[in-house]
Each structure stands twice: as C-alpha cells, then as structure tokens.
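K.L.:
this is the structure alone, sequence omitted:
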C-alpha cells in the first residue's frame, strides 16, 4: 500500500476547500447534507460572514424542469414570513450542456420536524401537548400566508417542515406550489391533475380528492388542510396515519376514503383529538379552511395548562 503511486491532483483536491460564488459572494463547501431524485443539498459557509447556509442544487434536465425551478424561486420570493423558509440568493448555472438551479437557503441546524419526531420515537417519548400546539400554530400560520396569496403548498409533510432552535417551524420545499384553485373541465384535465399529483404530492399525505380526480370539479387549497391533519397526527403518534398502509403495499387511495381512526392508546386531550378529526375530513367540501383551524389551535393553546407534562 505504501508503494502506491500518489496522485497529486487528487491530494490537492482534498486539501483545498471547494468554493462557489452566488451574487458576487463567495461560499465554501463544507459537506453534503441530503440527496433526492433531481436535487441535492450541500452545507456551505459564507466566506465573508462565516454563517452556514444550505445550498440546494436542482438538476434541470429539460426546459420544463428549469421552469419548475424558476417557479420555486418565485414562490420563495413572494413571501417574507417567519414560518416560511426565506431564499438568501439564487443562480442558474450552465455548464457541460446542463443547467443547475442553485438556491441558497438559511441552514437550520436542528433539521426537520420528522427528524425530531424520529428521535422521540427512538427514546420512547411523546411530544408534550403544548409543544405540539405551538409548533402546529406556526405551521398553520405559514400555510395561511400561502393561502392568503391564492396559492397552495401541495406537499405539506413533516420532512418539509424545518424546526429552528426555538422550535419555530419553517415551511420549505415550495417546488410543488401552484394556484390554490384548479378548475377541472373534462376527463382529460382530470387525468392531467391526477398524474401531476401522483408525481408531486407525497402519497401518504395526499388528499383523497387527488387520487381519483372527478371530471368536473374544483380542487382548492383544502388539499393542504388534509395534509396538515396528517402532520398533526404524525406529531401525536410519531408516524403518519397512512405510513404503515403504504409500507405494507396496501391501497392508500382506498384508506383515505374513510374517516381517520385515532388509536385508543392516544394520550392527548379530547380537544386535540377533536381538532384532528375535524381537519381530516375525506370530503373536501366539508373540510375547514386554515382560518378556522388557526382559531381552534389558538383556543386550545389559551386553555392548555402551562405545566408541561412530559409523556413517556
């Protein structure tokens, strides 16, 4: 092994810190954070300010993918809200016949809501009710800002919610966002919406009306309310209501047609359980809007005791 030839180029590569420039500012590569189908996220450090950032790189393999990345940038720029992840800077990088969209985002050290729930599950703990309500209120607040502008998130789930050190939730991954109200006229349009939902809306958090889209209907932002209910369920039970059904290979499309069942072992207050049941209504027309949900959460928070009992 000692006699192996040394590749100087490679050695130099390892020693020097790779750097990139966005908006005339330099950032150093620190490490890889995450990888998805057509995107990956790196941890980078600002050369000037020494702050850490998450650099999301989206591979745009065709014109449509580039347009989708551009839409994601525009969605971020539309909001300046404490519960929606802000965009620090962005750039479209051309090279070798490929285009990459670079989105520079704040780095949230604590990670996603899902990673926090996973740690609780490993410890055999539950999240205290007051903490659930506070985080949930922040998620609802971010969602209300999106709905107020006439848009829907369409892919709300615990892995798309970041939690900062103060437990403030930040909605992220705005790549599936589109206009809240979609008018479906005819079976061809219905199929287009259904196919789009199958690609962009995570199956175990997808609203019932997106599995079998009717030929003449209106899909609106209440798809997010269903997903919001799934997120609340996940915070209470440490797994999504349809995660196991999906993992077993059973039909999620069939399961979402029935009212959600709250396990008898649930240790939370009746108020929280009633809220969950009122959000997860299969018929979209009977599902509440975000203003109503926020009011209920606020009401529960104002009546919940200040003593936080850790549930084990």
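P.N.:
Perfect, thanks for sending it. It should be emphasised that the depicted structure is a prediction, and the values quoted were computed from it without experimental measurement.
K.L.:
CA only for contacts and neighbour counts going forward, please
P.N.:
Will do.
K.L.:
tell me the gap between the helix or strand harbouring residue 196 and the middle of its chain.
P.N.:
Using DSSP states H and E, residue 196 maps to helix 187-200. Averaging C-alpha positions (Cα atoms, centre = their mean, to the nearest Å) puts helix 187-200 21 Å from its chain's average.
K.L.:
quick one: buried residues of the longest helix along the chain?
P.N.:
In the chain, assigned by DSSP state H, the helix with the most residues is helix 129-148. By 16 or more other Cα atoms under 10 Å, the buried positions in helix 129-148 come out as 129-130, 132-147.
K.L.:
ok, now stretch 183-193?
P.N.:
184, 189, 190, 191, 193.
K.L.:
other residues contacting it?
P.N.:
Outside stretch 183-193, the residues within contact range by Cα atoms under 8 Å, 6 or more residues apart in numbering are 210, 213, 214, 215, 216, 217, 218, 219.
K.L.:
wait, what's in contact with the fifth one?
P.N.:
When the contact criterion is Cα under 8 Å, 6+ apart, the partners of residue 216 are 183, 184, 185, 186, 187, 190.
K.L.:
what's the end-to-end length of stretch 212-227?
P.N.:
End-to-end distance of stretch 212-227 (Cα to Cα, to the nearest Å): 16 Å.
K.L.:
in which helix or strand would I find residue 103?
P.N.:
Going by DSSP H and E, residue 103 is part of strand 98-106.
K.L.:
so how far is residue 301 from the residue nearest to residue 208 when sequence neighbours are not counted?
P.N.:
Closest residue to residue 208 apart from its sequence neighbours, by Cα to Cα, 6 or more residues apart in numbering: residue 256 at 5.7 Å. As judged by Cα to Cα, residue 256 and residue 301 stand 29 Å apart.
K.L.:
the two - which one has more neighbours?
P.N.:
residue 256 (22 against 18; other Cα atoms under 10 Å).
K.L.:
quick one, strands of the stretch 1-150 of the chain?
P.N.:
19-22, 25-35, 39-46, 52-60, 89-95, 98-106 (DSSP state E, counting those that start in this stretch).
K.L.:
ok, and here's another one to check against it:
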C-alpha cells in the first residue's frame, strides 16, 4: 500500500515500493555526514548506495497508509509533511509526519528514535503528541536511489508556528525599499515603511496566553528531568480547535535535541538556532575545550527571548535577521549574544505593555542564570498577575520577583 498523493497516484517523492532495502545500503560515513547548518544532507544520502555492515533489518519496514498533502516545514534533520490517514477511502484525520533520512545506518536510526522514545514518555496539553513511527524507502532525488527514511507521525497543529504567525504581517521588502530605508536612517529621518512591513502586534492578553502555554509545556519537560535545548518560535506550534470562544493554543514541538538534565553536553558549538540561545551555552569552559552545558535555566533564557519576540516582533541583537535567518553572520551574532548585557531597565519599546512585564522580561533574559526564574515560578506568577509581582525568585538578588 504505497503512500499516494491527493489524486490517488503514487507520491512523487516515494514512488513504487522499491527493492529490498538490504540491496540499497548506504556507507556509514556518508549517512553521518552533516551539512553546513548541522543537519543531515538528504542529497548526499540519496546519492549513496554501496552496501555496508551494521545496516537496518528489512523487517523494520512497514506498509504505507498515508496520503501526503503538502510540506509543512524543513529543518536540519529532515522535513515535516502534512498527511491524511486514508483507510479504504475513509479519511481518519490529518497528522504531521516528520521524515528523517536514516540510510542503512542503525546507529543513526537509534538516535532518531530517541525522540520517539521521549514522545512516548511525555503527555501534556502543551506538548505535541506522538502517534506512530515506521520506515519507508523514499526517492529523495529524481534520479537517485531510494533511501530508507524514518517517519514519525505526530499531532497536527493547524495554524502554523509562532514565528510565521507574528511575521506573516510583514511584507517582503524589495532591494529599492531597503536602500530607501538605509538612506532615511543615515539622515535620521523616520522609516515610513516600518508600519507597512512591520510584524503582527500582539495585544498583552494574547502575549500572556501564548507565553503561559509555552511555559506550561516547558515546565512539564523540566519537571520530568528534560531540557529542550532548541526552544524558539518556529518550534512553538499553534492549534485552533474551531470551538467558538476558545483561544489559539500553543504546543511545544521538535524534541530532536532534548537531553536529560543530568547528562553532560556532547555536541560542539551551538545547537539549533543561536538567536535564542543563552549566552552561557555559546561559551567554552576552556579556550580549546568543551562548551558549557545546557541547563533548565538556558531553556528559560530561550523562553524569555520568545517573550521578547512576541512583544516587539524582533530580537535585541543587531546581527539577528528575523525574516532571513540564512543571512546572519553566525560568528558576529555569537559574539553579540555572549556579550549580551541584559535588558536596559529604562527601555520601553511598547508603552502599552504593563511595567510588570518589562520587569519580568528583564529577569528571564538576564545574562546571569541564577537571576532567571524557573518555569514553575513563571506559571505561579502568571496566576497571580494582578497588581505587583508576587512570586519570589531564589536568586543572587533575594528581593527579586517574577510576574506577568
């Protein structure tokens, strides 16, 4: 039963059921080779076909029951597809399906399945839920051989992600418009196109609603001993239940970088999008040694930067490019983040937002991890948000509090 497209024909990316996967094994070195952005290069995997030992058993492959409708997103390790479950012509709903090339490398498959094992353990209303996992052979390139891929079936969130939700109102700026903006800025003149090309301005109530959802999901992870490590707006998915009166709900997704809090960091460099990384995880313990470890407090910093993004539609870094992340100079941005002094106490970019939110934001994105509250304290502060801040933070500043 092949995966088909919407018209009933074979899905172009999958095609007919290929020969046994044991006849299309890929060299380990090519499967494990990462692309420049730290992800797995599907093109290099698709172009490999020599047999090797330590491959994946043919018995691990499953029949296919889903119709691919479109691509939802693309990340460092694969793509996410929107699929519908069709059984004998009966639709059983829509799902998000993460496709990760694994080649014939059992070791890499084990790493991919660590995310599945984590999803099986965790169940929370603000975490994307797991449904099923299987292997298929997929033609990733037009003329290349089929490549074994892991498919991770997950809950589908029907309203996109937080990053696009906020920036969807921003129009693409042409080169001429950009030149005009630069000329005006150099002359100290106001940017007349800022409102036309600006991000969505979220009201305070919606900011807090979204923030509560993300903090709730993160608190569940932390209370179970896990660190997300790659928290950012594009990993915060929005779901509309369609029920009148109910708000959009935010669910945290993408657990490919999650680790136990007690586990030492194994990766080198930054994991995920560095724009939302805490300064300490970008620093090396010694000049030529390992990087500092991820902690629950580094997740809190990322959460704080998401709150900043929801409030102002950008980040406080000159080198961060919200619209075109690929244009960022990573070395320059990394240095800027590591030198982050914290939020200026007098900065009020949106006068319509309450003072207590600015004070809370200052604690969340403090360069000192001990000043940042825990996810549990954040939720307590939101519950008691009326009036002055009420929740005490156990930190180097004994009289500091958190509240939104």
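P.N.:
That came through, no problem. Just so we're clear, the structure is a prediction, and the values are computed from it rather than from any experiment.
K.L.:
hang on, the earlier thing: who touches the residue nearest to residue 208 of structure 1 in this structure?
P.N.:
Shown in contact with residue 256 of structure 1 (Cα under 8 Å, 6+ apart): 207, 208, 282.
K.L.:
check residue 292 of structure 1 too.
P.N.:
Counted by Cα under 8 Å, 6+ apart, residue 292 of structure 1 has zero contacts.
K.L.:
now it: which helix or strand?
P.N.:
Assigned by DSSP H and E, residue 292 of structure 1 falls within helix 290-303.
K.L.:
would you mark the buried spots in that helix?
P.N.:
Neighbour counts using 16+ other Cα under 10 Å place 290, 293, 294, 296, 297, 300, 301 of helix 290-303 of structure 1 among the buried residues.
K.L.:
so what corresponds to the second one in structure 2?
P.N.:
Going back to what we said before, that points to residue 293 of structure 1. Superposed on structure 2 with TM-score structural alignment, residue 293 of structure 1 falls opposite residue 378.
K.L.:
what range in structure 2 does the longest helix of structure 1 sit on?
P.N.:
Going by TM-score structural alignment: helix 129-148 of structure 1 matches residues 204-223.
K.L.:
the matching stretch vs structure 1, average distance?
P.N.:
Taking mean Cα distance after the TM-score superposition for structure 1, the mean distance separating stretch 204-223 of structure 2 from the aligned residues in structure 1 is 0.6 Å.
K.L.:
the stretch 251-400 of structure 2: helices as residue ranges?
P.N.:
296-312, 330-338, 355-364, 375-383 (DSSP state H, counting those that start in this stretch).
K.L.:
just say which of these is most tucked in.
P.N.:
Most buried of those, by mean neighbour count (mean count of other Cα atoms under 10 Å): helix 296-312, with a mean of 24.
K.L.:
equivalent range in structure 1 for that one?
P.N.:
Using TM-score structural alignment, helix 296-312 of structure 2 pairs with 221-237 in structure 1.
K.L.:
so what touches that stretch?
P.N.:
117, 126-127, 132, 136, 140, 147, 151-158, 180-181, 205-207, 209-210, 239-241, 266, 268, 276, 279-281, 284, 287-290.
K.L.:
which part of structure 1 matches the one helix or strand residue 43 of structure 2 maps to?
P.N.:
Taking DSSP H and E as the criterion, residue 43 of structure 2 maps to helix 42-46. Using TM-score structural alignment, helix 42-46 of structure 2 lines up with nothing in structure 1.
K.L.:
just the buried residues of that helix, please?
P.N.:
Buried residues in helix 42-46 of structure 2, counted by 16+ other Cα under 10 Å: 42, 45, 46.
K.L.:
surely the second one is in contact with residue 103?
P.N.:
Okay, so that is residue 45 of structure 2. Yes - the pair residue 45 of structure 2 and residue 103 qualifies as a contact (Cα atoms under 8 Å) at a distance of 6.6 Å.
K.L.:
need the contact list for the counterpart of residue 96 of structure 2 in structure 1.
P.N.:
The alignment partner of residue 96 of structure 2 in structure 1, by TM-score structural alignment, is residue 54. The contact partners of residue 54 of structure 1, by Cα under 8 Å, 6+ apart, come to 41, 42, 43, 44, 104, 105, 106, 107.
K.L.:
re the thing from before, adding distance to residue 229 of structure 1, write the strands of the stretch 1-150 of structure 1 out as a markdown table.
P.N.:
Converted to a markdown table, the strands of the stretch 1-150 of structure 1 look like this (distance: least, Cα to Cα, whole Å):
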| stretch | distance to residue 229 of structure 1 |
| --- | --- |
| strand 19-22 | 38 |
| strand 25-35 | 26 |
| strand 39-46 | 28 |
| strand 52-60 | 28 |
| strand 89-95 | 32 |
| strand 98-106 | 27 |
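K.L.:
between these, which one is nearest to residue 245 of structure 1?
P.N.:
strand 25-35 (25.3 Å; Cα to Cα).
K.L.:
ok so, going back, and the contacts of residue 54 of structure 1, which is closest to residue 248 of structure 1?
P.N.:
Nearest member of the contacts of residue 54 of structure 1 to residue 248 of structure 1, counting by Cα to Cα, is residue 41, at 29.8 Å.
K.L.:
so what's the counterpart of that closest one in structure 2 up against?
P.N.:
When structure 2 is aligned by TM-score structural alignment, residue 41 of structure 1 is paired with residue 80. By Cα under 8 Å, 6+ apart, residue 80 of structure 2 lies in contact with 71, 72, 73, 74, 96, 97, 98, 99.
K.L.:
which non-adjacent residue is nearest residue 235 of structure 2?
P.N.:
That would be residue 253: by Cα to Cα, 6+ apart, it lies 5.2 Å from residue 235 of structure 2.
K.L.:
Provide a list of residues in contact with the counterpart of that neighbour in structure 1.
P.N.:
Aligned by TM-score structural alignment, residue 253 of structure 2 pairs with residue 172 of structure 1. Contact analysis of residue 172 of structure 1 by Cα under 8 Å, 6+ apart lists 84, 85, 160, 161, 162.
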